[in-house]
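Colleague: Sequence and computational prediction follow.
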Amino acid sequence: MTCPAFSGRGRPLVDGYGRHVNYLRVSVTDRCDLRCTYCMSEQMTFLPRRDLLTLEELDRLCSAFVARGVRRIRLTGGEPLVRRDVTALLGSLSRHLDAGTLDELTLTTNGTMLAQRAQDLAACGVRRINVSLDTLDPDRYRTITRRGDLAEVLNGLDAAQSAGLSVKLNVVALRDVNEDELGDLVRFAHGRGMDLTLIEVMPLGETGHDRAARFLPLDVVRHRLSRTLTLEPLAYRSAGPARYVRVAETGGRLGFITPLTHTFCEGCNRVRVTCAGQLYTCLGHEAGRDLRAALRGSEGDGLLHDAIDDAIAHKPSGHDFVADRISGPAIARHMSVTGG
């Protein structure tokens, strides 16, 4: 697969606030084998397969962003590993790693299929992955995911590390659900040489659960953790929005992502593309641009780059998630559609 030539190759993506966009998150499917209570409703209606971008279209789209200065690409979902051809896409995109035009190719996964796919990911140039894991209790895990088996994820973590992949755990902090074991999750992750990031619940899509009842501010979590752990501020920054501390007792890094209590929009370098080709320049806004139409409207990439330029020019200064207005979704689309 190759990306057709474009005369504006190399022109960086800079929005109206002077922020350089160099990080692309691409959903390859809206489907997932789990139904996490903070992410999806139990009965989901997924897009028909004909609406999804093909493997070739995904490659062409990602390559267009690389040509414009994007240095990191993360594949997401839904659950990206339920799409069988995802490793073929990764293998094709790895040519940008080899050429030095891409710094990192990675993905976020729930871990249920890692035991079978970890070696393939490593062979495709993936060196680091994020794994969503909100509890270490098997019964609680099944309750949160509505169907999952914790043992599959733990086996997947073993397989990922055996394949040489660096793993970071993502944990959504949920009041009255997992708040009593967040310290244990930190110790578990750091004991295995993994970073961990705590995330406030995000108000996207109807899930059938009251988010306001489950919302747990990370200021509260940080204060509680500091009773038993020494949290030392770090200058370290990943490509994403997390702010990190070092835990003195474990030597590991702990991140905090706070979309509701402390915005991080001033330094936003990210855009997201859905599996159907909608480009969203902000997680917290409904306005998007249809890149699928641009991809299918011409064999060249002129229309595609025009659509990207238009979207970047209108990237908002920030989202408007507000903690005291999350009983219902602030954004109608689910996180699984947008891409994590």
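Modeller: Nice, I can see it.

Colleague: Every contact and neighbour count from this point should use C-alpha atoms.
Modeller: Will do.

Colleague: Which stretches in the stretch 151-300 of the chain count as helices?
Modeller: 182-191, 211-214, 218-225, 291-296 (DSSP state H, counting those that start in this stretch).

Colleague: Take those and write them to CSV, including mean neighbour count.
Modeller: As requested, those are exported to CSV (neighbours: other C-alpha atoms under 10 Å):
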stretch, mean neighbour count
helix 182-191, 18
helix 211-214, 18
helix 218-225, 15
helix 291-296, 20
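
Colleague: Which one, of these, ends up nearest to Cys268?
Modeller: helix 218-225 (19.9 Å; C-alpha to C-alpha).

Colleague: Contacts made by that closest one with the rest, please.
Modeller: Residues from elsewhere that reach helix 218-225 (C-alpha atoms under 8 Å, 6 or more residues apart in numbering): Ala173, Glu179, Gly183, Leu198, Ile199, Glu200, Phe256, Thr258, Thr261.

Colleague: Would you pull up how far that helix lies from the middle of the chain?
Modeller: Put simply, helix 218-225 sits 23 Å off its chain's centre (C-alpha atoms, centre = their mean, to the nearest Å).

Colleague: which among the contacts of helix 218-225 end up buried?
Modeller: Buried by 16 or more other C-alpha atoms under 10 Å: Ala173, Glu179, Gly183, Leu198, Ile199, Glu200, Phe256, Thr258, Thr261, out of the contacts of helix 218-225.

Colleague: Now do the SS call for Arg60.
Modeller: The local conformation at Arg60, judged by DSSP: H, G, I helix; E, B strand; the rest coil, is helix.

Colleague: Contacts for stretch 187-200 next, please.
Modeller: Taking C-alpha under 8 Å, 6+ apart as the rule, stretch 187-200 contacts 166-174, 186, 215-218, 242, 250-260.

Colleague: end-to-end on it?
Modeller: This stretch, stretch 187-200, spans 19 Å end to end (C-alpha to C-alpha, to the nearest Å).

Colleague: isn't Val171 right up against Asn130?
Modeller: No. With contact defined as C-alpha atoms under 8 Å, Val171 and Asn130 do not form a contacting pair (10.3 Å).

Colleague: One more to weigh against that first structure:
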Amino acid sequence: MIDPFGRRISYLRLSVTDRCDLRCTYCMPKRAAFLPRSELLGLDELDRLAAAFIRKGVRKLRLTGGEPLVRKGVIGLVERLSRFLANGALDELTLTTNGTRLAHHAADLARLGIRRINVSLDSLDPATFARITRGGRLDEVIAGIDAALAAGIAVKINAVALRDDNLGGLVDLAQWAHRRGAELTVIEVMPVGSVEAERIDQHVPMTEVRRRFEHRWTLTDLARRTGGPARYVRTDAGGTIGFITPLSRNFCDGCNRVRVTCTGRMYMCLGQEARADLAAPLRASADDCLLDSAIDEAIGRKPRGHDFAIRAGSSPAVERHMSATGG
């Protein structure tokens, strides 16, 4: 799949649910409204969608949410999708999780071929973590991370930089992760969906975040790429840190991904409203001719990039929340 700007689309982020057992302040409003379960694609339909994209050239598949591990039957879906690892059609099957249920599923995920996962963790302080997540328990997430590492799964911790919440603890978070053999990626807060907080109050430019790390370590830029937008550095202590900069350093020129929601909507860009309905063609025919045509048509409309900006009083770039888009 080649988009209008010559970018090869080889990475699918497939949401299995919009539900989450946390309510992170930068992700969703306190009283989030979730879809009726009847509107979600069935597991068979999610499998068929994934198979269509893999047949069309996707080599990396990430399951997302919401929180994917709250979806009933999700391990069965992972088991079915693992056939594409076995036959070489996929290079990687992975997921992004908040870690709350990871301790229960890590061994199964490892058994089914998942070798690397992302875990969202914004603070090591229990009170700060509970405030950011609106009630989450830090010990559950740490237990999940340790279970994944014990099962042989590489862990990359994702932390959103928030000026008044966790900015002062990011260096210690990196050091904690490195001691466990995990990596850390720091992400600029994105203007996706309306939340109670002002985005401009939450936002920290990644240049400022990087300076904090440089006070602790000497950083060496790496050429490493993992299929996502992060740019990586290595510390002189041997740890790896990634930086994702949707605002301060746009990365759209190299975009290789699309997102499909748990209702079958395909979004060609996280920061744009351009989308395609894949549920209707999926359900209209037993074969995939209509589905393939819908995917091709949508790829032909993939925009050049997002228009993220954060200013005082500005509206979100898009009104849908990250949990509804798919991670």
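Modeller: Cool, got the structure. If you're wondering where the values come from, they're calculated on a predicted model, not measured in any experiment.

Colleague: so what number do they get for TM-score?
Modeller: Put the two chains on top of each other and the TM-score (TM-score structural alignment, normalised by the length of the second structure) is 0.98; 327 aligned residues with a C-alpha RMSD of 1.0 Å.

Colleague: Is there a quick ChimeraX command that grabs whichever of the contacts of stretch 187-200 of the first structure are buried?
Modeller: Per 16+ other C-alpha under 10 Å, the buried members of these correspond to this ChimeraX selection:
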select :166,167,168,169,170,171,172,173,174,186,215,216,217,218,242,250,252,253,254,255,256,257,258,259,260
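
Colleague: taking the contacts of stretch 187-200 of the first structure one by one, which sit in strands?
Modeller: Ser166, Val167, Lys168, Leu169, Asn170, Val171, Val172, Arg253, Leu254, Gly255, Phe256, Ile257 (DSSP state E).

Colleague: which residue ranges form the strands in the stretch 201-340 of the first structure?
Modeller: Assigned strands in the stretch 201-340 of the first structure, in chain order: 231-233, 243-247, 253-257, 270-273, 278-280, 289-290 (criterion: DSSP state E, counting those that start in this stretch).

Colleague: and of the ones you listed, who's closest to Ser162 of the first structure?
Modeller: Closest among those, using C-alpha to C-alpha: strand 253-257, at 20.9 Å.

Colleague: still on that earlier bit, just so I know, which of the strands of the stretch 201-340 of the first structure lies nearest Leu61 of the first structure?
Modeller: With C-alpha to C-alpha, the closest approach to Leu61 of the first structure among the strands of the stretch 201-340 of the first structure belongs to strand 270-273: 9.3 Å.

Colleague: counterpart of the closest one in the second structure, which residues?
Modeller: Aligned by TM-score structural alignment, strand 270-273 of the first structure corresponds to residues 257-260 of the second structure.

Colleague: average gap between the matching stretch and the first structure?
Modeller: Here the mean offset of stretch 257-260 of the second structure against the first structure after fitting is 0.3 Å, by mean C-alpha distance after the TM-score superposition for the first structure.

Colleague: what sits against the corresponding residue of the first structure for Pro4 of the second structure?
Modeller: In the first structure, the residue matched to Pro4 of the second structure (TM-score structural alignment) is Gly16. Listed by C-alpha under 8 Å, 6+ apart, the contact set of Gly16 of the first structure reads Ile312, Ala313, His314, Lys315.

Colleague: Now do the first one: how many residues are near it, please.
Modeller: Using other C-alpha atoms under 10 Å, Ile312 of the first structure is surrounded by 21 other residues.

Colleague: Do you have the strands of the stretch 51-200 of the first structure handy? List them.
Modeller: Ranges of strands in the stretch 51-200 of the first structure, per DSSP E, counting those that start in this stretch, are 72-76, 104-109, 128-132, 166-172, 195-199.

Colleague: what's the angle from the longest one to strand 253-257?
Modeller: If I follow you right, that is strand 166-172 of the first structure. 40 degrees (axes from the mean of the first three to the mean of the last three C-alpha atoms, to 10 degrees).

Colleague: contact partners of strand 166-172 of the first structure?
Modeller: With C-alpha under 8 Å, 6+ apart, strand 166-172 of the first structure has contacts from 127-135, 157, 160-161, 189, 194-201.

Colleague: And the first one, by the same measure?
Modeller: Where contact means C-alpha under 8 Å, 6+ apart, the residues beyond strand 72-76 of the first structure that reach it are 22-29, 62, 102-109, 239, 339-340.

Colleague: Show me what counts as buried in stretch 226-235 of the second structure.
Modeller: Residues Pro229, Ala230, Arg231, Tyr232, Val233, Arg234, Thr235 are the ones in stretch 226-235 of the second structure that count as buried (16+ other C-alpha under 10 Å).

Colleague: cool, and stretch 93-101 of the first structure?
Modeller: Buried residues in stretch 93-101 of the first structure (16+ other C-alpha under 10 Å): Leu93, Ser94, His96, Leu97, Thr101.

Colleague: Which position in the first structure pairs with Ser285 of the second structure?
Modeller: So, by TM-score structural alignment, Ser285 of the second structure is matched to Ser298.

Colleague: picking that back up, so which of the strands of the stretch 201-340 of the first structure gets nearest Met335 of the first structure?
Modeller: strand 270-273 (11.0 Å).
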